[in-house]
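Colleague: give me a model of this one.
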Amino acid sequence: MPRNRPVRDTAPGSETVRLPFADRAEAGRVLAARLVPLGLDDPVVLALPRGGVPVGYEVARRSSAPLDILVTRKIGYPRQPELGVGAIAEGGEPVFDHGLMQRLGLVEEDLDATVAAERDELARRVRAYRGDRPLPPVAGRAVVIVDDGLATGGTARAALRAVRAKGPSRLVLAVPVGAAETVRAMEPEADDVVVLAAPWSFRAVGQWYRTFDQLTDADVLSWLERASGRPAS
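Modeller: Predicted structure coming up:
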């Protein structure tokens, strides 16, 4: 059963988080400290690329846990692709925002072409980041899903459901900052939701970081190589 213990900027026994974060690395270090009280045994950290990877690197390093990525893709409204009406994660099925779809007059079949295109792009990114290497086994293991922030939460929800279906012993969502309503909506999706700050006034994830560079596939590979101890190629 989900434990649903959200940890925010008022977490007992912890200092108030000061926003904005300097960068994703600083946010990851603070987030890692907040995960310690959970007492996770032999966890695996799965970061959502691209922005979640430098955060996940710090979490994994301080937890002595392996770091890998879990690729997700937003499913956009065909007439306005930036408007997400769902998302999909590798190894999972599409997760739709049925309330929004109803307001837009959409049914799932209307999105078949969009879903197919996003599956293709998801597969391309998996090959780019991981090659032929599969996801690490998560059945019976504590899994921490990490991103750099939660705006609408669509990709995080898809990631959590895809991993939940694989039977982890404990499923944790950990992000430095998230919109308050979205954080609340995520609580049924994970056993623990760890969020450093959940402001009500929330326009975009980037507003909560002083440095919020756009990352590339090469950046993601570099972080993964650092985490594994392999020399950067």
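Colleague: okay, CA-based contacts and neighbour counts for the rest of this
Modeller: Will do.
Colleague: what about the strands in this protein?
Modeller: Applying DSSP state E to the chain gives strands spanning 44-47, 67-69, 72-77, 80-89, 95-96, 142-146, 170-177, 192-197.
Colleague: would you turn the ones you listed into TSV with distance to P134 and mean neighbour count?
Modeller: Converted to TSV, the strands of the chain look like this (distance: least, C-alpha to C-alpha, whole Å; neighbours: other C-alpha atoms under 10 Å):
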stretch	distance to P134	mean neighbour count
strand 44-47	13	26
strand 67-69	10	25
strand 72-77	15	24
strand 80-89	14	19
strand 95-96	22	20
strand 142-146	16	26
strand 170-177	19	28
strand 192-197	25	26
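Colleague: a markdown table please, covering those strands and showing distance to D217.
Modeller: As requested, these are arranged in a markdown table below (distance: least, C-alpha to C-alpha, whole Å):
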| stretch | distance to D217 |
| --- | --- |
| strand 44-47 | 14 |
| strand 67-69 | 12 |
| strand 72-77 | 14 |
| strand 80-89 | 17 |
| strand 95-96 | 25 |
| strand 142-146 | 17 |
| strand 170-177 | 21 |
| strand 192-197 | 26 |
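Colleague: quick one: V45 and V138 touch, right?
Modeller: No - using C-alpha atoms under 8 Å, V45 is not in contact with V138, being 10.1 Å away.
Colleague: how about the lengthiest helix in the chain: buried residues?
Modeller: In the chain, with assignment by DSSP state H, the single longest helix is helix 112-130. In terms of neighbour count (16 or more other C-alpha atoms under 10 Å), helix 112-130 has its buried residues at 114-115, 118-119, 122, 125-126, 129.
Colleague: next, the second sequence, to be compared with the first:
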Amino acid sequence: MRFHDRRQAGEQLALRLMEWAADGDLVNAVVLALPRGGVPVAAEVARALKLPLDVLVARKIPAPGSRETGIGAIVGEDPPLYDRRALEMLGLSEDRLGSQVARERTELHRRQQVYRGGRPAPRVTGRTVIVVDDGLATGVTARAALRHLRRHDPARLVLAVPVCGPATAELLRDEADDLVCLHQPTGFHAVSEWYEDFAQVGDEEVRQTLRELSAAA
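Modeller: So this is what the prediction gives:
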């Protein structure tokens, strides 16, 4: 299974979520996208399920010298969450990653300002929260996001993605109350392999989408 683009993936993910949801499960629910790539996917989910959409800004911490290798993630002002296995394999310690964390924290704050402009984050306490991304590789960013949200006592925490590796899915089952993943291919390497069109999503597309589907506070 390959998706044409993130929009089509979101449409298919919405159909699966509609099958998943029992009567009343989506009352007072909110969809939170992990920007930027998760936003077009989450927008289709929010439209189909008639739910508010907002973003939860999380940042991957890259390995020194390799932007594509994620070894941890941050959300808000939470301390970094590291992939311990990746640190050991690369011979890295947290002490050596201070500059990377600081850079990603700065970018996280910038994106929060750009996407929100001072608007507060949506209330999640007591609500069903559906966290959406375009796919999961290591899953460390999604794990950091779920742990951040869990501390705010949602009624139900759902992670929904079009594609992820089987091992990553298994790892994240303990972090969410429900995991909805359309495709778990063996030999998974990168999310981009499962999209015909995986063009970068820009800040303006995120802002425009949020304007069209503004979340209830």
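Colleague: select, out of the strands of the first structure, the one closest to A33 of the first structure.
Modeller: Closest approach to A33 of the first structure among these is made by strand 192-197 (10.4 Å; C-alpha to C-alpha).
Colleague: what number of residues lie near the aligned partner of P94 of the first structure in the second structure?
Modeller: Alignment note (TM-score structural alignment): P94 of the first structure maps to P80 of the second structure. Around P80 of the second structure there are 19 other residues, counting by other C-alpha atoms under 10 Å.
Colleague: test my guess that P80 of the second structure contacts I74.
Modeller: Yes - using C-alpha under 8 Å, P80 of the second structure is in contact with I74, at 4.9 Å.
Colleague: and for these two, which residues touch both?
Modeller: Residues touching both P80 of the second structure and I74 by C-alpha atoms under 8 Å, 6 or more residues apart in numbering: V101.
Colleague: any residues touching stretch 33-41 of the first structure, and which ones?
Modeller: Here stretch 33-41 of the first structure makes contact (C-alpha under 8 Å, 6+ apart) with 7, 63, 142, 194, 196.
Colleague: OK, contacts around the residue nearest the centre of the second structure?
Modeller: Nearest to the mean C-alpha position of the second structure, by C-alpha atoms, centre = their mean, lies L34 at 3.4 Å. With contact taken as C-alpha under 8 Å, 6+ apart, L34 of the second structure is in contact with 55-58, 131-133.
Colleague: and L171 of the second structure, how far from G117 of the second structure?
Modeller: Distance of L171 of the second structure to G117 of the second structure, computed by C-alpha to C-alpha, to the nearest Å: 34 Å.
Colleague: cool, and R105 of the second structure?
Modeller: Taking C-alpha to C-alpha, one finds R105 of the second structure at 17 Å from G117 of the second structure.
Colleague: just A102 of the second structure next, same as before
Modeller: 21 Å.
Colleague: and V131 of the second structure, what pairs with it in the first structure?
Modeller: By TM-score structural alignment, V131 of the second structure lines up with I145.
Colleague: again, but for Y115 of the second structure
Modeller: Under the alignment by TM-score structural alignment, Y115 of the second structure pairs with Y129 in the first structure.
Colleague: its match contacts D219, correct?
Modeller: No - taking C-alpha under 8 Å as the definition, Y129 of the first structure is not a contact partner of D219, at 10.2 Å.
Colleague: overlap in contacts of the two?
Modeller: Between them, Y129 of the first structure and D219 share no contacting residue under C-alpha under 8 Å, 6+ apart.
Colleague: for the match of Y115 of the second structure, give me its contacts.
Modeller: 69, 217, 220-221.
Colleague: what about it, distance to P49 of the first structure?
Modeller: Separation of Y129 of the first structure from P49 of the first structure (C-alpha to C-alpha): 9 Å.
Colleague: what's the overlap in contacts for the two?
Modeller: 69, 220.
Colleague: report the separation between the equivalent of L159 of the second structure over in the first structure and L111 of the first structure.
Modeller: Aligned by TM-score structural alignment, L159 of the second structure pairs with L173 of the first structure. According to C-alpha to C-alpha, L173 of the first structure and L111 of the first structure sit 28 Å apart.
Colleague: return the angle between stretch directions for the longest helix of the first structure and strand 80-89.
Modeller: 60 degrees (axes from the mean of the first three to the mean of the last three C-alpha atoms, to 10 degrees).
Colleague: can you pull out the helices in the second structure?
Modeller: Assigned by DSSP H, the second structure shows helices spanning 6-20, 38-49, 84-90, 98-116, 140-150, 166-172, 203-212.
Colleague: of the ones you listed, which stretch is the most buried?
Modeller: Using mean count of other C-alpha atoms under 10 Å, the stretch among the helices of the second structure with the largest mean neighbour count is helix 38-49, at a mean of 24.
Colleague: quick one: neighbours of the aligned partner of A190 of the second structure in the first structure, just the number.
Modeller: In the first structure, A190 of the second structure lines up with A204, judged by TM-score structural alignment. By the measure other C-alpha under 10 Å, the count of residues near A204 of the first structure is 13.
Colleague: check contacts around the nearest residue to A204 of the first structure once chain neighbours are set aside.
Modeller: Nearest residue to A204 of the first structure, sequence neighbours excluded (C-alpha to C-alpha, 6 or more residues apart in numbering): A151, at 6.3 Å. Taking C-alpha under 8 Å, 6+ apart, we find A151 of the first structure in contact with 178-179, 182, 202-205.
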